[in-house]
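S.K.: What would the 3D arrangement of this be:
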Amino acid sequence: MKTTIATLLIAASAAALPATLLAANAAAGKAGWVAEHPQADGSPARSCATCHGTDLTQPGKHAKTGKVIEPMAPSVNPQRLTDEKKIAKWFRRNCKWTLGRECTAEEKADFLAYIKTQ
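M.R.: Just a heads-up that it's a prediction; the model follows:
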């Protein structure tokens, strides 16, 4: 099933959809992607790029496990951004691991807008 950005944003945060959808900013998503976040346990600071890289057309590598992560860019990985449940699951998990909290609806929209440009 092919999913639109609007459907993905509903999965990410239905309550804030209209404002979030209109405000999605790929440039903010790119800036957030590389922003480093200090870790409470003293481990090295993390960003989305720590595991996924800055070239989203290339595979990434999980910083802790070493597991290969398929490219994020839908242009080279058409399966990306097609499963609403997976998107919600990975936002929840990755935001908590990287930022130490869940991402806001605006952050999710910006990240999705950025990923879609790749």
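S.K.: drop to CA atoms for contacts and neighbour counts, all remaining ones
M.R.: Noted.
S.K.: ok, residue 37 to residue 76 distance?
M.R.: In this view, residue 37 and residue 76 are 28 Å apart by C-alpha to C-alpha, to the nearest Å.
S.K.: Output the longest helix belonging to the chain.
M.R.: helix 84-99 (DSSP state H).
S.K.: and the angle from the next helix or strand after that helix to helix 84-99?
M.R.: Moving toward the C-terminus from helix 84-99, the next helix or strand (DSSP states H and E) is helix 105-116. Put simply, helix 105-116 runs at 110 degrees to helix 84-99, going by axes from the mean of the first three to the mean of the last three C-alpha atoms, to 10 degrees.
S.K.: show me where the chain has strands.
M.R.: 60-61, 68-69 (DSSP state E).
S.K.: Please work out which of the ones you listed is packed deepest.
M.R.: strand 60-61 (a mean of 19; mean count of other C-alpha atoms under 10 Å).
S.K.: Can you spell out which helices and strands pack onto that strand?
M.R.: Packing partners of strand 60-61 (3 or more C-alpha pairs under 8 Å, 6 or more residues apart in numbering; DSSP states H and E): helix 48-52, strand 68-69.
S.K.: want to put them side by side, so please do this one too:
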Amino acid sequence: MLAFTSAARAGDTTATQQLNFWSAQAGAPGDAGKGRVFFGARHGGEWSCTSCHGTPPTGQGKHATTGKTIPPLAPAFNPKAFTDTARVEKWFRRNCKDVLSRECSAAEKADVLAYLLSLQP
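M.R.: Take a look at the predicted model:
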């Protein structure tokens, strides 16, 4: 099993490896259908993942507050997506807290990654 640490380097992983890691942590494979629903839900707050990443997240997004552009999140549309473990950990932590007011569970991360990997050109 991959051990993800904050000391990881750019290009140290793939989206599929991330999915496999979080699925193992959750004890079940990621579910793309659950990930799609999760991605679009507001979870009782003001924002959803789609607020910044779009629907579907295959094109350039835009931060809901700052207006800063965000590269496509789906790996098939952005080859650099989910290739740097430290960045993956940072953005999951930050974005989950923005959307959920807590960190995402391993199952939620696996589901979102399964959804993102299911998006193809």
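S.K.: Of the helices and strands packed on strand 60-61 of the first structure, which is nearest residue 100 of the first structure?
M.R.: For those, the distance to residue 100 of the first structure is smallest for helix 48-52, at 12.3 Å, taking C-alpha to C-alpha.
S.K.: Contacts for that closest one next, please.
M.R.: Helix 48-52 of the first structure is contacted from outside by 32-35, 59-63, 69, 71-72, 98, using C-alpha atoms under 8 Å, 6 or more residues apart in numbering.
S.K.: next one: stretch 89-104 of the second structure
M.R.: 6, 42, 43, 44, 45, 46, 47, 48, 49, 109.
S.K.: Which position in the second structure pairs with residue 38 of the first structure?
M.R.: Alignment note (TM-score structural alignment): residue 38 of the first structure maps to residue 44 of the second structure.
S.K.: Quick check: the residue lying closest to its match once chain neighbours are set aside vs residue 93 of the second structure, distance?
M.R.: Spatial nearest neighbour of residue 44 of the second structure, excluding adjacent residues (C-alpha to C-alpha, 6 or more residues apart in numbering): residue 100 at 7.7 Å. Separation of residue 100 of the second structure from residue 93 of the second structure (C-alpha to C-alpha): 10 Å.
S.K.: of those two, who's got more company?
M.R.: Neighbour count, other C-alpha atoms under 10 Å: between residue 100 of the second structure and residue 93, residue 100 has more, with 18 against 14.
S.K.: Need the counterpart of the more buried one in the first structure.
M.R.: With TM-score structural alignment as the criterion, the equivalent of residue 100 of the second structure in the first structure is residue 99.
S.K.: before we move on, what about residue 78 of the second structure?
M.R.: Match for residue 78 of the second structure (TM-score structural alignment): residue 77.
S.K.: State the number of residues packed around the closest residue in space to its match that isn't next to it in sequence.
M.R.: Computed as C-alpha to C-alpha, 6+ apart, the closest residue to residue 77 of the first structure that is not its neighbour in sequence is residue 71, at 6.2 Å. Residue 71 of the first structure has 21 neighbours, counted by other C-alpha under 10 Å.
S.K.: How about the contacts made by residue 71 of the first structure?
M.R.: Residue 71 of the first structure neighbours (C-alpha under 8 Å, 6+ apart): 52, 56, 57, 58, 59, 60, 77.
S.K.: Fine by me, we can end here.
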